[in-house]
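S.K.: Dropping a prediction and its sequence here:
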Amino acid sequence: MSGDQPISKPAHKAYGITNIKTYVPLILDLPTRNYEPWSTLFKAHCIAYGVLDYIDDMYDPPNQAPTNTEWLELDSMVTLWLFGSISQNLITSAHSKQANAIQIWLNIHSIFHDDQEATAMQYETELRNIQMGELNVHAYCDKVKKLADLLEGIGEKVKHRNLILYALNGLSPKFESVAKILRHRKPIPPFSEMRTTLSVEETRLASSAFRLSSHTNHSSSHSFYSSRRLWFVKLRKRLEL
């Protein structure tokens, strides 16, 4: 009908995102070495909002970018998402003049994966020589797993047996008895089971230390009051003389 109004195209759902940090709650930075979880979250977000082709050249090669207005707007939006979820230092490194979203994405990937062999050797050395120090079991196991994940992220998956042995070898001496048992388990336990076993032992050790401290304090208190009572008895006898 001539009087009908043209049906307007619904706005792309990506336009509804006002704060990328709500959906990708990680700030990518070199010191934290969190590229793998960050990139996984960012890609999942792009898939959910229908803009994966703006960062994945399998869908849209960077040298064949469309020029229509909506594409340019969405590409700029994804670029803003990228810059909004990385550190200021990385923005400077990843930025290039007139770069679109996929070029920024590839620049970020290159920053973390260039010189991959040297990076893999660094991570593997850290994992082999890892030490628990003053960390608790939870923090220590997270540190071990993070290094293993970093290696897997650059194609250097750590054998399960080696991962468990590296973790056990770096434990504090107080865990030696339970570490010895875990080392000789056949088959070698899963990482999650090792973590649980060590956490139980940590709780037991803390409980034992608390009981010992309470007993020592009680003994000291009893000795103090016994000595004080004896002093009063001696004083009273002197006064009676």
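M.R.: That came in fine, so what should we check first? Numbering: from 1, shown residues only.
S.K.: switch to C-alpha atoms for all contacts and neighbour counts from now on
M.R.: Will do.
S.K.: Tell me which residues touch the nearest residue to residue 116 once chain neighbours are set aside, please.
M.R.: Using Cα to Cα, 6 or more residues apart in numbering and skipping residues adjacent in sequence, the residue nearest residue 116 is residue 154, 7.0 Å away. Taking Cα atoms under 8 Å, 6 or more residues apart in numbering as the definition of contact, the neighbours of residue 154 are 113, 116, 120.
S.K.: Also residue 93?
M.R.: By Cα under 8 Å, 6+ apart, residue 93 lies in contact with residue 111.
S.K.: now for the longest helix along the chain, which elements pack on it?
M.R.: Assignment by DSSP state H gives helix 191-240 as the longest helix of the chain. The elements that helix 191-240 packs onto, with contact taken as 3 or more Cα pairs under 8 Å, 6 or more residues apart in numbering; DSSP states H and E, are helix 137-153, helix 176-183.
S.K.: Pasting the second one now:
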Amino acid sequence: MASPGSSATTRTNPFAGPDPVLICDFNILGRVPAVLDHLTSTYYAWKTYFSLVFREYNLRDHVDGSVDSRFMDDDEEWMTIDATLIHWFYTTISKDLFRTVVSAEDDAHAVWTKLNGLFTDNALQRKVFLHDEFFGCQQHDSSVDDYCMHLKKLVDELRDLGEKVSDELLLITLIAGLNDDFGNAASNIPLIAEPTFSKVVAYLKLEERRMRISRTRATHTALTAGTHDGGPTTAPAPQPRPGPVPFQAPPHPGEGNMP
């Protein structure tokens, strides 16, 4: 490896390792825009983003176990990069996960293995929970985007556990969970040529937009009609009920003939 003070532009050897200066100055939050957390379905995205970074910058030997860091103590560059990767991991996980895995003795491979293990261990139990949530998923009042993305996250989590969900099963589950407003749209989905998850999501989002516009027009039409008719009829104000006629004594005989 080149010296720590070298720049990426001077590293002409294609077999050389990554430039420590480039790695240390790397904005990991810009390349891994996902925070790993037990409470959210971000594991698949988090792992995928990091896997791409490892491939792009030739860092896989730090996490795949092919190099034992105990024999790399004399390689300052390798150890610097390894420490940077640990910092990346700790920066992109929740505080609870940090407290779970943090250890001053771990190398990057150990931290990576711990974090992945938290989401892939107890695979059978996790599959049971995910299957139950997947097949019971309903749209209810959620938007099409939120509903479909939630289903996709469940599929990704099952895939991480070695459980592949076919596109056909994903579409069947998606259609079955749509709310009543999308009854007609659900009937039209089988008419889509070679339907895929992305095609169906795009179609449903357009249908959702169409229904929103229709509701807006209907509301506007009702308001306009009310204005042209002079507005809603106002009931006349209730008139006070007449009170009892006051009693008047009859005139005394002869009073009316008095001059």
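M.R.: That came through fine. This is a predicted model, so every value here is computed, not measured.
S.K.: how about the residue nearest to residue 116 of the first structure, what's its match in the second structure?
M.R.: Per TM-score structural alignment, the equivalent position to residue 154 of the first structure in the second structure is residue 161.
S.K.: same thing with residue 96 of the first structure?
M.R.: By TM-score structural alignment, residue 96 of the first structure lines up with residue 103.
S.K.: so which helix or strand takes in its match?
M.R.: With elements delineated by DSSP states H and E, residue 103 of the second structure resides in a region that no helix or strand encompasses.
S.K.: Tell me how many other residues surround it.
M.R.: The burial metric for residue 103 of the second structure, expressed as a neighbour count using other Cα atoms under 10 Å, is 11.
S.K.: next one: residue 89 of the first structure
M.R.: 10.
S.K.: residue contacts, it?
M.R.: With the criterion set at Cα under 8 Å, 6+ apart, residue 89 of the first structure makes contact with residue 29.
S.K.: Please name the residues that touch the spatially closest residue to residue 138 of the second structure that is not a sequence neighbour.
M.R.: Nearest-residue entry for residue 138 of the second structure: residue 177, 4.3 Å, with adjacent residues in sequence omitted and distances by Cα to Cα, 6+ apart. The neighbourhood of residue 177 of the second structure, defined by Cα under 8 Å, 6+ apart, consists of 136, 137, 138, 139.
S.K.: Then residue 42 of the second structure?
M.R.: Residues in contact with residue 42 of the second structure (Cα under 8 Å, 6+ apart) are 34, 35, 36, 153.
S.K.: Which residue in the first structure aligns with the first one?
M.R.: Taking TM-score structural alignment, the alignment pairs residue 34 of the second structure with residue 26 from the first structure.
S.K.: unless I'm mixing things up, its match is touching residue 87, no?
M.R.: No - the pair formed by residue 26 of the first structure and residue 87 falls short of the contact definition of Cα atoms under 8 Å, at 10.0 Å.
S.K.: Tell me which of those two has more neighbours.
M.R.: Neighbours of residue 26 of the first structure and residue 87, each counted by other Cα under 10 Å, are more numerous for residue 26; the result is 18 against 13.
S.K.: what's the helix or strand for the closest residue to the more buried one other than its chain neighbours?
M.R.: On the basis of Cα to Cα, 6+ apart, the spatially nearest residue to residue 26 of the first structure that is not a chain neighbour turns out to be residue 38, at 6.2 Å. Secondary structure assigned from DSSP H and E places residue 38 of the first structure in helix 35-48.
S.K.: Which part of the second structure matches that helix?
M.R.: Counting by TM-score structural alignment, helix 35-48 of the first structure falls onto residues 43-56 of the second structure.
S.K.: Outside of the matching stretch itself, list whatever touches it.
M.R.: For stretch 43-56 of the second structure, using Cα under 8 Å, 6+ apart, the contacting residues are 31-37, 59-60, 119, 153, 156-157, 160.
S.K.: hang on, the earlier thing: among the contacts of residue 42 of the second structure, who's most crowded?
M.R.: The member of the contacts of residue 42 of the second structure surrounded by the most neighbours (other Cα under 10 Å) is residue 36, with 24 neighbours in all.
S.K.: which residue is nearest the middle of the first structure?
M.R.: Closest residue to the average C-alpha location of the first structure: residue 146 at 6.0 Å, with Cα atoms, centre = their mean.
S.K.: To which residue of the first structure is residue 73 of the second structure aligned?
M.R.: In the first structure, the residue paired with residue 73 of the second structure is residue 67, using TM-score structural alignment.
S.K.: same check, this time on residue 115 of the second structure
M.R.: Under the alignment defined by TM-score structural alignment, residue 115 of the second structure corresponds to residue 108 in the first structure.
S.K.: which residue packs closest to its match, ignoring adjacent ones?
M.R.: Taking Cα to Cα, 6+ apart, and ignoring the residues beside it in sequence, residue 108 of the first structure has residue 94 as its nearest neighbour in space, at 5.6 Å.
S.K.: Since that was my last question, I'll sign off now.
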